[in-house]
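Peer 1: Let me see the structure of the following:
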Amino acid sequence: MRPSLLYCAAILALSNYVHSARILGLFPHTGKSHQMVFEPLLRKLAERGHHVTVASFFPLKNPPANYTDISFEGIATLGLESFDLNWYENPDIILRLPMIGRLVKQLNDFHPLAGMALKVCSKAVDWPPLSEALEKDYDVVFVENFNSDCMLGLLHVHGINAPVIALLSSNLMPWSADRIGVTDNPSYVPVISTDYHSRMPFWERMGNTFLKIYHKLWFRYLVQVKEQEIIEKHFGRKIPDLEDLGRNISLMMLNTYHALNGPAPLVPGLLEVGGMHLDPTRKVIPEVCYFMFVKYKCP
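Peer 2: Below you'll find the model as predicted:
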């Protein structure tokens, strides 16, 4: 048989031979809206033949064949994104002040996230289903980059050296940019908790700079340091600084798109994947008729 024919035969014989990856997903946040962004990606990976293990507060009702759920239910109360409208309709006197009120509100928006992260971390370090899953080998790990780095510490404790991909259901958090080496200059990159845009006047730049510094210090000393203490106390040994472990991620994926969120500096390791959670199935849009500004179904 001629070499060319031999090569063709080998290619045809191996055309159905593929390597599936062992994927671990760690999502310790209790917010349903966050998991709704990540869930389609994880489901699709399982449907394409990869072995996916996901630890979250929201296990799938009908998971694919290669999909394994590790439920965090019972560790903390689920956050179904409810809001107290009195915060907006009957604000305190301080919140009514034009500049100061806006800053105070933006600071308060982050405060509950620290308590939520520490509560989950304190129980996750000794959660049997999670501990059992972390004893296995994986080819890649997905971790949500939001209000906690506890999962990064647990990955190190259990000796998992697989590449880590960080997922965000929103724009960059104030502590995310340093991990991937992207510029987040506060003079034109708004902090996520603000409603600023890239063309900020001087006073907005001042406020944006203050918020960026404050949020970084808040995350460092009210979340990272305390989570590290929880992990080290439970396992009885020192681990690398969680801030350093956060810089070991290989890729960061943002639920943003520059046409909607505005242009921002990017690096090869930072990908915009805005809309990946949307259902691509075409749907029939019902025909609607208007008569004298009144909408009704067409006959």
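Peer 1: drop to CA atoms for contacts and neighbour counts, all remaining ones
Peer 2: Will do.
Peer 1: Roughly how far does the closest residue to residue 241 other than its chain neighbours sit from residue 180?
Peer 2: Spatial nearest neighbour of residue 241, excluding adjacent residues (C-alpha to C-alpha, 6 or more residues apart in numbering): residue 228 at 7.4 Å. For residue 228, the distance to residue 180 (C-alpha to C-alpha, to the nearest Å) stands at 21 Å.
Peer 1: cool, residue 208 as well?
Peer 2: 21 Å.
Peer 1: How about residue 46?
Peer 2: Residue 46 is 27 Å from residue 180, by C-alpha to C-alpha.
Peer 1: tell me the contacts of the residue nearest the centre of the chain?
Peer 2: By C-alpha atoms, centre = their mean, the mean C-alpha position of the chain lies nearest to residue 168, the distance being 2.9 Å. Counting by C-alpha atoms under 8 Å, 6 or more residues apart in numbering, residue 168 makes contact with 144, 145, 146, 252, 253, 254, 255.
Peer 1: Second chain to compare with the first, below:
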Amino acid sequence: MFIRILFLFCLLLCASESYKILAIFPTPSHSHHTLASKLVKELAKRKHEVTFVSPFPQKETVENLKEISVEEIIPIFNQQKKHLFKLNELTIFENVIFVNNIGLLVTEELLRNEKIQKLLESNEHFDLIILPQFINEGLLAIGHHFKAPVVLLSSMPLFSWSSFLLGHPTSSSYVPNIQTHYTGHMNFWQRLCNSIYDAYSILYHQWVVLPKHRRLVKKYVPGQPDLYDFLNNASLVLVNSHVSSYDATIQVPNVVEIGGFHLEEAKKLPEDLQKYLDGSKEGVVIFSMGTLLKSSSMPKEKLQALVQAFSKLKQQVLWKWDSEEMEGKPRNVKLVKWLPQSDVLAHPNVKVFITHGGLLSTMESIYHGVPTLGIPVFTDQKANIEFAVEAGSGIAVPYPELSEEKLSQALDQIINNPSYKTNALKRSKIMKDRPIHPLDYAIYWIEYVARHEGAPHLRYPGMGLAWYQRYLIDVAFFVGLALGSVFIITKQLLKLFMGTQNKQKKKTKKN
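Peer 2: A predicted model of the protein is given here:
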């Protein structure tokens, strides 16, 4: 404990200087906003002057925090949200296209926004720019425009194309594509498929997506800068990941894992929820599909499967339901439109958390040691749930396979087998066993980059190389060319030598 306090004291001493920071997070997703808001509020609390661009204005005024609302992006994003449940019907290749198209739409809508254009045309100065690392490469032009170091915040482990773009050494043999259901322990066929998915994702991003972002930058950013000149110039990448939630991977010096930085000890629950949880002697099952996915939008047969499975339980079910009263609602189900999810999961009567597998929900369940029953739908949700399955703290019921029978079997197993709870508590212990809270760690590194004017010394030399140089393709080509030349020359010399020998034999025979 003394070492932790001393470490934190040293960090606070280093953080005495105040900086002017611009944080831009345009994606209208509440999970993304939760992370961004947590970070910028903490920076403002530590006396930094923060300008926060977001589609969700703060409900209360925060000292040192100036907001620029870009609510105009929300309707465009909501149009795409209607298709989220259908993503399970698409291949990974089609998912890559869908996700990148959303990123392109949000990026353009932000750059063309009148408030952002006014900001770009101003004479503002910033010591640091914080941007999301989430299919929005065109935003990097804002850091270039203000000539300020850029810190990227990734709400999840990096997409394969992001790792490639940033020059991070990841291998398809043990780093699963985030859109698959694989973990780091893949068999031969999974490694083969993973390699194909990675290659396609990278090539599509390089040849199709980046040129479009490049055109947006030239169109909307003063001076028409070339995006390709500063694509991988970020000083620091903060990744919302941790070994308790994902397999360990190799990280370069300017990548810092801060998984679970939004988490904290449980706060007091509203009186009605506290009474409900305390009075559920057989325990409570929590069900939530997060903020992007609405369970009321599920097809009728899927909802019916849920209702029938829940009606058989002796436990109470707390269901985050976003619509009006539910037809045929079982007596043991309580519907709530809003749920202080992390605080509820901390209650000792919670037996299992049924979740879509979003990373924030997954991390909350890990933190509080609650077993998970996952119904993943898209992107990283499958990987998040698969890791819980591998760790022995969860069970997966893929959305296309969701039925009353499978859900009932999974619930019976996870509630009545104590090993799931034991393994969940092990993961919780790993997540909490850190020398410093990840939020303090994130703030330290942000201030570190500002203090050292971008901290270029954290960038390993390979980040300045073209991809074909970094992966020694040019060297392999040269060696192949050299060996080929030696082979051809040797072959010609042997042919010439053999020809001379034959002539000599013929001449001798004639004589």
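Peer 1: residue boundaries of the helices in the stretch 51-200 of structure 1?
Peer 2: With helices called from DSSP state H, counting those that start in this stretch, the stretch 51-200 of structure 1 shows them at 86-89, 93-96, 100-124, 128-134, 150-157, 177-180.
Peer 1: Would you tell me which one of the ones you listed is buried the most?
Peer 2: For the helices of the stretch 51-200 of structure 1, average neighbour numbers computed from mean count of other C-alpha atoms under 10 Å are highest in helix 150-157, which has a mean of 20.
Peer 1: what's the spacing between that one and its chain's center?
Peer 2: In terms of C-alpha atoms, centre = their mean, to the nearest Å, the centre of helix 150-157 of structure 1 is set 16 Å apart from its chain centre.
Peer 1: surely residue 230 of structure 2 meets residue 144?
Peer 2: Yes. The pair residue 230 of structure 2 / residue 144 is scored as a contact, 7.3 Å apart, by C-alpha atoms under 8 Å.
Peer 1: Now do whatever residue of structure 2 lines up with residue 110 of structure 1 against residue 87 of structure 2, distance only.
Peer 2: Alignment note (TM-score structural alignment): residue 110 of structure 1 maps to residue 96 of structure 2. Plainly put, residue 96 of structure 2 is 10 Å away from residue 87 of structure 2 if you go by C-alpha to C-alpha.
Peer 1: Over to residue 15 of structure 2?
Peer 2: Taking C-alpha to C-alpha, one finds residue 15 of structure 2 at 44 Å from residue 87 of structure 2.
Peer 1: Next: residue 34 of structure 2.
Peer 2: Applying C-alpha to C-alpha, the value for residue 34 of structure 2 to residue 87 of structure 2 is 24 Å.
Peer 1: again, but for residue 41 of structure 2
Peer 2: Separation of residue 41 of structure 2 from residue 87 of structure 2 (C-alpha to C-alpha) stands at 34 Å.
Peer 1: Next: residue 182 of structure 2.
Peer 2: 18 Å.
Peer 1: cool, residue 228 of structure 2 as well?
Peer 2: 31 Å.
Peer 1: residues touching the equivalent of residue 155 of structure 2 over in structure 1, list them.
Peer 2: Aligned counterpart of residue 155 of structure 2 in structure 1: residue 169 (TM-score structural alignment). Residue 169 of structure 1 makes contact with 34, 37, 38, 254, 255 under the criterion C-alpha under 8 Å, 6+ apart.
Peer 1: Can you match the residues you listed up with structure 2 and say which hold?
Peer 2: Contacts from the contacts of residue 169 of structure 1 that recur in structure 2, judged by both residues aligned by TM-score structural alignment, their matches' C-alpha atoms under 8 Å, are 34, 37, 254, 255.
Peer 1: Of these, which is the nearest to residue 106 of structure 1?
Peer 2: Residue 106 of structure 1 lies nearest to residue 34 out of these, by C-alpha to C-alpha, at 19.7 Å.
Peer 1: That closest one matches what in structure 2?
Peer 2: Counting by TM-score structural alignment, residue 34 of structure 1 lines up with residue 32 in structure 2.
Peer 1: How about residue 221 of structure 1?
Peer 2: Under the alignment (TM-score structural alignment), residue 221 of structure 1 pairs with residue 207 in structure 2.
Peer 1: Give me the neighbour count for its match.
Peer 2: 10 (other C-alpha atoms under 10 Å).
Peer 1: Strands of structure 1, start to end?
Peer 2: 22-26, 51-56, 67-71, 140-144, 164-168, 251-254, 270-272, 288-291, 294-297 (DSSP state E).
Peer 1: Mind putting those strands into a markdown table with distance to residue 213 of structure 1?
Peer 2: Shown next, in a markdown table, are the strands of structure 1 (distance: least, C-alpha to C-alpha, whole Å):
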| stretch | distance to residue 213 of structure 1 |
| --- | --- |
| strand 22-26 | 28 |
| strand 51-56 | 30 |
| strand 67-71 | 35 |
| strand 140-144 | 22 |
| strand 164-168 | 20 |
| strand 251-254 | 22 |
| strand 270-272 | 22 |
| strand 288-291 | 50 |
| strand 294-297 | 50 |
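Peer 1: Sounds good, over and out.
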